[in-house]
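>>> The following comprises the amino acid sequence and a computationally predicted model.
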Amino acid sequence: MTAHDELRLLPWAGPDGKPCYLSTDDQGGYVSRLADHIEAFQLGMASQLLEHSHQVLDDETEDPEELNLLAAQLTSALRDVLRVATSRGRTLVVPGRP
């Protein structure tokens, strides 16, 4: 098992929206691979949404409902990307940190 400070933040929330963590030494295990695939999907969707947002914002004829939907989707994508960044940031090698 990994040490408590080496838990992996998973790209999904648990009951009541609480974060889920994985404690394992097997980086190639089923849950680790599933989390990797979900993170890749989330990052890909965020990239596509960013591209779509440029189109929506460049089109001055968009209605307020479309802009509200875009804002909600961007908020969701940002939450996912921040979770991935937080999870991956824990695994980065930082100079001077053991």
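That came in fine, so what should we check first?
>>> switch to C-alpha atoms for all contacts and neighbour counts from now on
OK.
>>> Helix, strand, or coil at the residue at the greatest distance from the centre of the chain?
Most distant residue from the mean C-alpha position of the chain: residue 61, 31.2 Å away (C-alpha atoms, centre = their mean). Classification of residue 61 using DSSP: H, G, I helix; E, B strand; the rest coil returns coil.
>>> And the next helix or strand past the lengthiest helix in the chain?
When the chain is scanned for its longest helix (criterion: DSSP state H), the result is helix 30-58. Sequence-wise, the next helix or strand downstream of helix 30-58 (DSSP states H and E) is helix 64-89.
>>> here comes the other one, which I'd like you to weigh against the first:
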Amino acid sequence: MSPHELRLLPWTTPDGKPCYLSADSDRSLLSRLADDVEAAQLDSGEQVLAGARAVLADTKAGERAVRFALTRASESLEDALRIAVSRGERIGAGENRP
């Protein structure tokens, strides 16, 4: 990553705005932290998906359980989409390298 390229980070500001990183290396401390957070978010998303499937399979699940599962699933999807955008931008930036 060149110093002029920004990496979309896997977290937002307290008011929900995106955070970006400009670093000289993909191996900088903050880049590695972002990689670790992305991995944790994806792992959490797998757990949320399993829980949501269980709630949906339970014909006796109430509205509160379904709403909770959908809320968590929405949060996980938002994380996964942010990660996909960030990784896609970095892959695209790599195509322009000599």
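Alright, I've got the coordinates. Fair warning: this is a prediction, and the values are worked out from it, not measured in the lab.
>>> follow-up on the earlier one: what distance do you get for the residue farthest from the centre of the first structure to residue 55 of the first structure?
According to C-alpha to C-alpha, to the nearest Å, residue 61 of the first structure stands 11 Å off from residue 55 of the first structure.
>>> Over to residue 11 of the first structure?
Distance of residue 11 of the first structure to residue 55 of the first structure, given as C-alpha to C-alpha: 28 Å.
>>> Tell me the counterpart residues of the longest helix of the first structure in the second structure, please.
Counting by TM-score structural alignment, helix 30-58 of the first structure falls onto residues 29-57 of the second structure.
>>> May I see the buried residues of the matching stretch?
Buried positions in stretch 29-57 of the second structure, judged by neighbour count with 16 or more other C-alpha atoms under 10 Å: 31, 34-35, 37-38, 41-42, 45, 48-49, 52, 55-56.
>>> same check, this time on stretch 71-86 of the second structure
Buried residues in stretch 71-86 of the second structure, counting neighbours by 16+ other C-alpha under 10 Å, are found at 72, 73, 76, 77, 79, 80, 82, 83, 86.
>>> In JSON lines, list these along with distance to residue 64 of the second structure.
Formatted as JSON lines, the buried residues of stretch 71-86 of the second structure follow (distance: C-alpha to C-alpha, whole Å):
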{"residue": "72", "distance to residue 64 of the second structure": "12"}
{"residue": "73", "distance to residue 64 of the second structure": "14"}
{"residue": "76", "distance to residue 64 of the second structure": "18"}
{"residue": "77", "distance to residue 64 of the second structure": "20"}
{"residue": "79", "distance to residue 64 of the second structure": "23"}
{"residue": "80", "distance to residue 64 of the second structure": "24"}
{"residue": "82", "distance to residue 64 of the second structure": "27"}
{"residue": "83", "distance to residue 64 of the second structure": "29"}
{"residue": "86", "distance to residue 64 of the second structure": "33"}
